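Student: Fold the following and give me the result.
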Amino acid sequence: MKPVRPPYAARRTATLVGLLAGFAVVLIRLLNLQVLQAAELTQRADRQHWKSVSLEGPRGTIYDRNGKVLAINVEVPSAFGVPAALEDLRGAARRLAPVLNVRQTELERKLRQDRSFVWLARKLDPEQGRRLKALSLEGIGVVMEGRRFYPKGPLLSHVLGFAGMDGEGLEGIERRYDRYLHGDKQVMMLERDALGRTVFPRGLREQGPDGGRHVVLTIDEVVQYIAEKELEEAVTSTRAKGGMAIVMDPHTGAVLGMAVNPRFDPNIVKSLTPDRWRNRAIADVFEPGSTMKMFIAAAALEEQLITPTTMLYGENGHMTVANTVIHDHEKMGWMSFSEVIQKSSNIGAAKVAMRLGERRTYDYLRRFGFGERTDVDLPGEVAGLLKSPREWGRRTLASMAMGQEIGVTGLQMASAVSAIANGGVLMKPYVVAEVRDAKGRVLAEMGPQQRRQVVSQETARTLSEMLEKVVSSGTGTKAALSGIRVAGKTGTAQKIDPRTGAYSSTLVVGSFVGYLPADDPKIVIAVMVDEPQVDAWGGAVAAPAFRRIAEQVLPYLGVTPNSAVNLAMAVG
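Tutor: Prediction:
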């Protein structure tokens, strides 16, 4: 029996239904691909056809208090290679080596890598970029990147610090404020062919990011220049190992200048060791010597244990304490407490400290900020050394009175003296005034912060009168300025000889710390000279530098002898 075939009309209908079903499947598939999965597939295609290379975004600019640029980004060329596009790898490496200052073997190693993109040398000099482009090598390209540039060179280098190759702050302000200064990542895109190889040079594009925020310092470029210049003169003339100089506003804690010697150029740090760029003003501890007598005096005056006219016997220059002898630089008999400070008598200061006792001496030194960080907004600060009384030896109290067995930083000393200058208030020092966005809007503002009242205004005023006599007729006469009242204190501290473990007779730190005008202080200046080989006394090596800094900074700030006299008459 023959099979029965469906009629023609039925076959046609079935065919039509099948075609329609097929079209429906295709339409549904197209809808799914082009609408529902469009975003995902586009991203997948981009990953297959584009390679992204991450670059750091432009860092924010650092300004001084008057808007002068101290650190800025500049666009410089970086060289990269696309190994798949190279026809003559060895020849390209040979021609590139003298331009990039990279060994040919190193370039060949990089270009032989099984990668679609390799960095050859980053952040080159502009002249290198021009020579590189002139070579016009297939498979070798140039892209512009931001490199940190410090237009003032070594000026303020220890405060500014520097940024690394990848735009990350590594030292100083660059490190402490990196979260503000660091710009958003920048992405460079390279197009790939169907086999996944980078197509060169077509398809290169850059996506512009947001730049970093800008930082405005309390530092004044002019004050900084003066401090560095005069510190350099002091170090050079005395053949010293180094030194530091700090200029502060005693009423606010704002740091106007912070000089460290030897200096370094933050544009060139590859060949330097960390010891060279360490900010010694906050990271190095030294025994202060006789400058510590100011704070022993402040404590005794505050506790009303003594007055400027109280008489003390100088033991003719020799006094035995705990089976050791304390010496004065000259034989002295009876003297007033004011003369103890004026002549910097070790024996007189030790006797006052003994009246205070261990606990009160320790407490006042802590109140002045010794033995703790100032919390300045710079990285690397140390707390110094102030042992608890339970760790003291039989001579420690007397030793501390003359600045031994205690370790301080330059900034601690400047901050503590500011508390005397401003009427007894310990201020928190700071070096950044504000952070701004690209449009100049203030995002963060840092202002004066009081830490605590250390002594009364009356005590500060009485001590200030005593410190004026140090400069007018005592050990600090070389710090005196004509027509300006100056208050301050000299210090000469023996250093420990690393070979013997005992105090050295030749290795010393000479210092002078003071403020002016004494009747209404505008600035505090602290100068320390490390291991001078000539005239090692603080009054001889540091006081002249103090004077030279003050002679230039005060007029710049608008303070002249006439204005200081008028101000004193108005106050009186």
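Student: Could you use CA atoms for every contact and neighbour count after this?
Tutor: Noted.
Student: and the end-to-end length of stretch 295-315?
Tutor: 23 Å (CA to CA, to the nearest Å).
Student: List the buried residues of that stretch.
Tutor: For stretch 295-315, the buried set under the neighbour-count rule, 16 or more other CA atoms under 10 Å, comprises 295-302, 306-308, 311-315.
Student: To compare against the first, here's the next sequence to fold:
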Amino acid sequence: MRSLRRGGPDFDSNAKFLMVFVAVLAAIVAGKLVYLQVFEASNLSKQAEAMRTNTVTIQAKRGTIYDRNGNVLAMSQDCTTIYCNPNEVQAGSIEEAAKILAEDTGGDESDFLSILTQDTTFAYLKRKVDNSVADQVKEDLAKANISGVYYLSDVRRVYPYGSVGSQVLGIVGTDGDGLTGLELYYNDILKGTDGEMIFETGSGGTPIAGETAQTKDAKDGTDIVISLDIDIQKVAEETITQGVKDYSADSGSVMVTDPTTGEILAACSTPMFDVTDTSTIEDGATSLKLVSSSFEPGSIFKLLTMAIGIDNGLITPDSTFDVPAKVQVGSDWVGDDDNRSYEMNMSVREILRRSSNAGTALVAQQVIGADTFASGIEKFGIGSKTGIDFPGEVAGIVKTREHYDNASLGAMSFGQSLAIPLVQMVKAVDSIADDGTLTTPHFLVKKGGETVEWKSAGTSVSKETADQVTDMMRTVVQEGTATAAQVDGYDVAGKTGTGEQAGETGSYIENSYVSSLIGFANADDPKVLVYVGLNGTPYLATSSAAPLFSTIMSAALSDLGVEPTSGTSS
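Tutor: Below is the predicted model of the structure:
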């Protein structure tokens, strides 16, 4: 009988295979360990650290916003955020803790109960409360021997003048970033750099409130001074709000500037909102229609048409024309508001005084011409963004010369067949007030204590032209369509505008106008320019925008200490 032998060819083969497999596996494991320990060590360490920690942002204090007179319009105030570790709150103390929190912070007891009973190690109880309120909570919880509630230093935005200027200032979100208005436009300047607090976390990755935390301090933002005068702003807001009601308008807008610098002293459009309570904001309330919406400017545009004609040596204020009752503009016939049926001999001054559509169209079509007109309105900046430091500016819809049709020149000459944000008219008429010098409408005056320079945007017309147009604007206020715009004792230069509004079909809506008035005072040495516009009103400018203009202009002149030129109205 043969004895059994261990091994053999099959055994040897299997053993060798097993040895190779083990060796390869060992090499793979060793390689993986080398890779993890050498190449991935840093990343793995970071991942492990991230699993053990959680970061809470500490908001920086945003820079303070001041008006031109040093009044604080928006500032960041120290406050406290209250949070808890529900697992540390004793079961028998939860209801009492909720009651104390509700009584001290003004919240709802049931809301605090639901937070305090959450299955987590970190939960916010109340964010951004007054420090005095937080101190009271801390004292009352301590008296009740309740633990598990903690406090984090925080900041919030406050507005000493309440809702006044809300539209211009804008909204700051809960994350500390500006969302609208100047808070958005200058967010990078105002925001600063947030800090952070790093908490140890539990097995679920949630921060363990009350454990040792590492804190990186926040760096505060930069203060800015803006051109608003809060007293003029208040009058502008109140006046246009009441005006929209009194004259059955869809909305209204106001802008007040210093025409020699372009600084905006007041600006608003309806509807407005209250930045101290942003729970309900109407559509469009956060934007300035003067900047973000385009309208047909109407007869205030006649100022630019006549300025172009004078500046090119084609007309003077005393040039006269036989103006028929109606003038053909493309396929339409254009007449005046007085519905006269006869021809009149009018000077350019009289055309502006009466605000004659027929006279303006005649001068534009027969004397100025399309090339000169197109070049002239381009010099005024019509159809281009003004560069105003406010979000949402649009350029408007203005035909370039190559796209003019038979009606373009005549219609555009008196403010139809083009749509622009009315800040463009403010910039253009600012230049007439300032001897033809174009300035950029703007809010920012200083940042971090340093004055911000706004360079001239060029020249629209000569000083001689600007003076002649100004003198005709005086006549409009003294004897023409803008008599209701007079301010007792002051020399006011102005022009009314009543622009028809086009409907969705493209045709004009009956008895729906953009009624406006733009003007400045004193005419010889302007310190204030005011634009007032009512959108979608059935009232002509002479009986609606003009008296609103007078109210706002009077308040601005008085507030700025501008001396009257006489003891009676001009």
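Student: sorry, back to before: and the furthest pair within the buried residues of stretch 295-315 of the first structure?
Tutor: Maximum pairwise distance in these, criterion CA to CA, is 25.7 Å, between 302 and 315.
Student: Check the gap between residue 71 of the first structure and residue 242 of the first structure for me.
Tutor: As for residue 71 of the first structure, its distance to residue 242 of the first structure is 25 Å (criterion: CA to CA).
Student: Which one's more surrounded, these two?
Tutor: For residue 71 of the first structure against residue 242, the residue with the higher neighbour count under other CA atoms under 10 Å is residue 71, and the figures read 25 against 22.
Student: Spit out the contact partners of residue 73 of the second structure.
Tutor: Residue 73 of the second structure makes contact with 64, 65, 66, 67, 159, 160, 161, according to CA atoms under 8 Å, 6 or more residues apart in numbering.
Student: Equivalent analysis for residue 133 of the second structure, please.
Tutor: 104, 105.
Student: ok but it is inside a strand, no?
Tutor: No - secondary structure of residue 133 of the second structure, determined by DSSP: H, G, I helix; E, B strand; the rest coil: helix, with no strand assignment.
Student: tally of neighbours for residue 479 of the first structure?
Tutor: A total of 28 residues lie near residue 479 of the first structure under the criterion other CA under 10 Å.
Student: Identify the residue of the second structure aligned to it.
Tutor: With the correspondence set by TM-score structural alignment, residue 479 of the first structure lines up against residue 485 in the second structure.
Student: gap between that match and residue 519 of the second structure?
Tutor: 9 Å.
Student: Equivalent analysis for residue 66 of the second structure, please.
Tutor: 27 Å.
Student: who has more neighbours, these two?
Tutor: Neighbours were tallied for residue 66 of the second structure and for residue 519 using other CA under 10 Å; the higher tally belongs to residue 519 (32 against 22).
Student: Map residue 186 of the second structure across to the first structure for me.
Tutor: Under the alignment defined by TM-score structural alignment, residue 186 of the second structure is paired with residue 177 of the first structure.
Student: which residues does its match contact?
Tutor: With contact set as CA under 8 Å, 6+ apart, residue 177 of the first structure has these partners: residue 169.
Student: Filter the buried residues of stretch 295-315 of the first structure down to just the ones in strands.
Tutor: With strands defined by DSSP state E, the entries of these inside them are 311, 312, 313.
Student: Could you point out the member of the residues you listed that lies closest to residue 357 of the first structure?
Tutor: Nearest to residue 357 of the first structure out of these is residue 312 (CA to CA; 16.8 Å).
Student: Alignment lookup: that closest one to the second structure.
Tutor: Under the alignment (TM-score structural alignment), residue 312 of the first structure maps onto residue 321.
Student: where do the strands sit along the stretch 51-200 of the first structure?
Tutor: In the stretch 51-200 of the first structure, the strands defined using DSSP state E, counting those that start in this stretch lie at 62-63, 69-81, 118-121, 140-149, 162-163, 169-171, 183-191.
Student: Quick check: which of those strands is buried the most?
Tutor: Of the strands of the stretch 51-200 of the first structure, the one with the most neighbours on average (mean count of other CA atoms under 10 Å) is strand 162-163, at a mean of 25.
Student: corresponding residues in the second structure for it?
Tutor: Strand 162-163 of the first structure falls opposite residues 171-172 of the second structure when the two are matched by TM-score structural alignment.
Student: circling back: distance-wise, check the match of residue 186 of the second structure relative to residue 158 of the first structure.
Tutor: Residue 177 of the first structure sits 15 Å away from residue 158 of the first structure when distances are taken as CA to CA.
Student: ok, now residue 95 of the first structure?
Tutor: From residue 95 of the first structure over to residue 158 of the first structure the distance is 39 Å, taken as CA to CA.
Student: When those two are compared, which one has more neighbours?
Tutor: It is residue 158, of residue 95 of the first structure and residue 158, that has more neighbours when counted by other CA under 10 Å, with 26 against 14.
Student: So for that one, what's the nearest residue that isn't a sequence neighbour?
Tutor: residue 279 (5.1 Å; CA to CA, 6 or more residues apart in numbering).
Student: measure that neighbour to residue 161 of the first structure for me?
Tutor: Distance, residue 279 of the first structure to residue 161 of the first structure, using CA to CA: 9 Å.
Student: That's all I had, so thanks and see you.
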